[in-house]
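Novice: I'd like to go over a predicted model; first the sequence, then the structure.
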Amino acid sequence: MTTTKPLTGRVALVAGATRGAGRAIAVQLGAAGATVYGTGRTTREKRSELGRAETIEETAELVTAAGGQGIAVPTDHLAQDQVKELVERIDREQGRLDILVNDIWGGDHLAEIGNSVKMWEMELAQGLRMLELGVKSHIITSSCALPLLVRRPGGLVVEVTDGTAEFNRAYRENFYFDLAKNAPIRMAFNLSHDLGALGSTAVCVTPGFLRSEAMLDHFGVTEQNWRDAIAQVPEFVIAESPVFVGRAVAAIAADEGRARWNGQSLSSGQLAKEYGFTDADGSRPDGWGYITDVVLGGKDAPADDYR
């Protein structure tokens, strides 16, 4: 008999689980039965440089409410000693790590400062901070966590980024942002070579036009009335909730044949077609397909064709 919780007994680390895609991924892994360690820098006692109110404690509570076990661990993934202690704790408490999700970012405010600015015109410290947040933090986390993950065959590493490999061939915003968003694609590809021979899998996953908490705030809407923002940005019609990419990662994690994805760059919309899951509202948006075909390609097609 097929279990309704295919990840029961599995242990996941979602690095960068405070909000947005990371939080949703953690919750959906929990809904599938996993024990999920969610990390981030914003707690009920202290906020990160972003200043947002979402906390990792809330994420852990949502994971548990969804049917898994959520464990919040305050962690700065640029501090190697903190990441090492985190992995040692997982080993001590669980003795295994089956799923590693690298969703660490927090650099959107820096990207906006440098939007369309020439490389030499942007403050070097701001650019390097983006690379620290989006690249260095992922490398530190993988370096510390992979020795535990590869103890058992079948492990999964998910690098989360913004944009597919195909779309990211185009220039993205500015020099540093482009590097930060392309690096996870290449990291998954590189790790696929190291992990594949050990029976593990590495993939890169991107949401489409994500209705994160920050994005909803930016447009002055909520998840309930998000369609009001379409008047400001017509492309928002194809937006997806964070639940969608959360279900995408959970579907890969539960797939015994996931090795076929090893090294690939995958979108939530693409994976929905493969696995048959939907967004929270029952739709199946294909944000990158819409942006590529209609917004950039000039194709005359209604947005409903991409939902």
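Specialist: Yep, it's here.
Novice: for the rest of this, base every contact and every neighbour count on C-alpha atoms.
Specialist: Will do.
Novice: how about the helices in the chain?
Specialist: Along the chain, counting by DSSP state H, helices occupy 20-31, 56-66, 80-94, 108-113, 124-131, 137-149, 175-196, 213-219, 242-254, 268-275, 287-290.
Novice: now the third one and helix 137-149, what's the angle there?
Specialist: Between the axis of helix 80-94 and that of helix 137-149 there is an angle of 30 degrees, by axes from the mean of the first three to the mean of the last three C-alpha atoms, to 10 degrees.
Novice: which residues touch helix 80-94?
Specialist: For helix 80-94, the surrounding residues in contact (C-alpha atoms under 8 Å, 6 or more residues apart in numbering) are 11, 73, 75, 76, 77, 96, 97, 140, 141, 144, 145, 148.
Novice: from the helices of the chain, which stretch is densest packed?
Specialist: Mean neighbour count, computed with mean count of other C-alpha atoms under 10 Å, is highest for helix 20-31 among the helices of the chain, reaching a mean of 29.
Novice: do you know how far the spatially closest residue to residue 66 that is not a sequence neighbour is from residue 195?
Specialist: The spatially closest residue to residue 66, leaving aside those adjacent along the chain, is residue 31, at 4.7 Å (C-alpha to C-alpha, 6 or more residues apart in numbering). Separation of residue 31 from residue 195 (C-alpha to C-alpha, to the nearest Å) stands at 26 Å.
Novice: can you put the helices of the chain in JSON lines and add distance to residue 298?
Specialist: As requested, the helices of the chain are exported to JSON lines (distance: least, C-alpha to C-alpha, whole Å):
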{"stretch": "helix 20-31", "distance to residue 298": "29"}
{"stretch": "helix 56-66", "distance to residue 298": "40"}
{"stretch": "helix 80-94", "distance to residue 298": "46"}
{"stretch": "helix 108-113", "distance to residue 298": "26"}
{"stretch": "helix 124-131", "distance to residue 298": "32"}
{"stretch": "helix 137-149", "distance to residue 298": "36"}
{"stretch": "helix 175-196", "distance to residue 298": "24"}
{"stretch": "helix 213-219", "distance to residue 298": "25"}
{"stretch": "helix 242-254", "distance to residue 298": "26"}
{"stretch": "helix 268-275", "distance to residue 298": "20"}
{"stretch": "helix 287-290", "distance to residue 298": "10"}
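Novice: got another, please set it beside the one above:
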Amino acid sequence: MSLAGKIAIVTGASRGIGRGIALQLGEAGATVYITGRKPEQSLNSEHGLTGLEETAEEITKRGGKGIARFVDHANMDEVKNFFEAVEQDHQGQLDILINNAYQAVTAISENMGKPFYETDPFIWDTVNNVGLRNHYFCSVYASRIMVQRNKGLIVNVSSGGGLRYLFNVAYGVGKQALDRLSADMAVELAKKNVCVVSIWPGPVRTELVDKMFKNPDGTPKEGVKNAMVFANGETVEYPGRAVVALAADPRRMDKTGRILITEDLGREYGFVDIDGVTPPNMRSVSFILQHLGWNTTANIVPNWVKLPGWCIWAGTSRL
């Protein structure tokens, strides 16, 4: 699955899923621009580099070319200038855009369990400015480049949070809107051969998740809801393998406008996680039972037994 010669952008790639996707794109040989806000403490004490710059170096070590750019994705002037610079640097070539930037993790955590009417209404902007509005702007600027060459791939990193209530009102609205953004952009970009999808990773073992759900020795914290679910989840690079497989697929336009679950792509394209494990699928009956706390029953149901997608969508219908 070589992506040599491809130009990619991954927003919000200093850590977490964005970092994992960027590393896998680099491992496949792509030139990868990664973005993140300039931190207050600009240097890491050990290496003298920011997290973003360290990720860029690792991309290059793996065989690609990593290019770090500090971009505040809450500032649309900075976003516009960034895309113009990439277009100029590569004579109008941009093959892949991964919309991943997000700034609301801390705000969501701090307001967990608080109803929306008791929460500062500005949490809407915290959740959906970078996490939705920015993705629209990035997609506009990327599409203007891609349609000139009649090809491209735009991936919106989303989640099942748009299906049912999760965390808070602003979060669920933003995720459902992001999936609708993918679907509607795909309609208008279909004739230009630009594929647009939403990707839903399962539970991902990000740096923050490990702090929340794991003990210092790596074991799941007892008595913490969903600790076991995340302990058995994906590494941050598994979604990256899904993106690489999709980008290398000459028939990816068959999937445009769809929501794609990472483990479904793993089954289809034949890849596993970087630790050699096949992570759970959110459509898996055993995963759903475990998420509900029915661990004993979950252990006797094979992982390959899954609910069809239409069953999940039907269960959320308001009609």
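Specialist: Received, thanks. Computed from a predicted structure; not experimentally measured.
Novice: that older thread, which one of the helices of the first structure lies closest to residue 156 of the first structure?
Specialist: Closest of these to residue 156 of the first structure is helix 242-254, at 6.8 Å (criterion: C-alpha to C-alpha).
Novice: how about the closest one, which residues of the second structure does it hit?
Specialist: Aligning helix 242-254 of the first structure against the second structure (TM-score structural alignment) gives residues 236-248.
Novice: so what's the residue count around the aligned partner of residue 169 of the first structure in the second structure?
Specialist: Alignment note (TM-score structural alignment): residue 169 of the first structure maps to residue 163 of the second structure. For residue 163 of the second structure, the neighbour count with other C-alpha atoms under 10 Å is 16.
Novice: residue 163 of the second structure and residue 309 touch, don't they?
Specialist: No. Applying C-alpha atoms under 8 Å as the test, residue 163 of the second structure and residue 309 come out as separate, 11.8 Å apart.
Novice: got the contact list for residue 203 of the second structure?
Specialist: Residue 203 of the second structure touches 229, 230, 233, 234, counting by C-alpha under 8 Å, 6+ apart.
Novice: and residue 93 of the first structure, how close does it get to residue 11 of the first structure?
Specialist: According to C-alpha to C-alpha, residue 93 of the first structure and residue 11 of the first structure sit 10 Å apart.
Novice: kindly report the same for residue 117 of the first structure.
Specialist: Taken as C-alpha to C-alpha, the span from residue 117 of the first structure to residue 11 of the first structure is 42 Å.
Novice: same question for residue 31 of the first structure.
Specialist: Per C-alpha to C-alpha, residue 31 of the first structure is found 13 Å from residue 11 of the first structure.
Novice: one step back: which stretch among the helices of the first structure comes nearest residue 202 of the first structure?
Specialist: helix 175-196 (5.0 Å).
Novice: if we can go back for a sec, okay, residue 117 and residue 11 of the first structure: which has more neighbours?
Specialist: Set side by side, residue 117 of the first structure and residue 11 show more neighbours around residue 11, with 24 against 14, by other C-alpha under 10 Å.
Novice: so what corresponds to the more buried one in the second structure?
Specialist: So residue 11 of the first structure corresponds to residue 7, using TM-score structural alignment.
Novice: which ones are touching its match?
Specialist: 30, 31, 32, 33, 93, 94, 95, 96.
Novice: who's in contact with residue 199 of the second structure?
Specialist: Residues in contact with residue 199 of the second structure (C-alpha under 8 Å, 6+ apart) are 155, 156, 157, 158, 159, 259, 260, 261, 262.
Novice: sorry, slip of the keys, the one I care about is residue 68 of the first structure.
Specialist: Taking C-alpha under 8 Å, 6+ apart as the test, what residue 68 of the first structure contacts is 8, 27, 29, 30, 31, 32, 33, 34, 35, 36.
Novice: what's the neighbour count on the counterpart of the last one in the second structure?
Specialist: Going back to what we said before, that points to residue 36 of the first structure. In the second structure, the residue matched to residue 36 of the first structure (TM-score structural alignment) is residue 32. By other C-alpha under 10 Å, the residues close to residue 32 of the second structure number 27.
Novice: quick one: contacts for residue 32 of the second structure?
Specialist: For residue 32 of the second structure, the contact set (C-alpha under 8 Å, 6+ apart) comprises 7-10, 22, 25-26, 56, 59, 64-67.
Novice: how about stretch 88-100 of the second structure: buried residues?
Specialist: 92, 93, 94, 95, 96, 97, 98, 99, 100 (16 or more other C-alpha atoms under 10 Å).
Novice: what do we get in the first structure for the third one?
Specialist: Translated: residue 94 of the second structure. Residue correspondence to the first structure (TM-score structural alignment): residue 94 of the second structure is matched to residue 97.
Novice: isn't its match right up against residue 147?
Specialist: No. Using C-alpha under 8 Å, residue 97 of the first structure and residue 147 do not qualify as a contacting pair, with a distance of 9.3 Å.
Novice: what's the match for residue 259 of the second structure in the first structure?
Specialist: So, by TM-score structural alignment, residue 259 of the second structure is matched to residue 265.
Novice: what's the neighbour count on that match?
Specialist: Going by other C-alpha under 10 Å, the residues that sit close to residue 265 of the first structure add up to 23.
Novice: wait, it touches residue 207, no?
Specialist: No. Counting by C-alpha under 8 Å, residue 265 of the first structure stays clear of residue 207, with 11.2 Å between them.
Novice: picking up where we left off before, what about the second structure, which of the contacts of residue 68 of the first structure hold up?
Specialist: Here is what carries over to the second structure from the contacts of residue 68 of the first structure, by both residues aligned by TM-score structural alignment, their matches' C-alpha atoms under 8 Å: 8, 29, 30, 31, 32, 33, 34, 35, 36.
Novice: so which of the residues you listed comes closest to residue 255 of the first structure?
Specialist: Of those, the one sitting nearest to residue 255 of the first structure (C-alpha to C-alpha) turns out to be residue 32, at 11.8 Å.
Novice: ok, and the closest non-adjacent residue to the closest one?
Specialist: In space, and not counting its chain neighbours, residue 32 of the first structure is closest to residue 5: 4.4 Å by C-alpha to C-alpha, 6+ apart.
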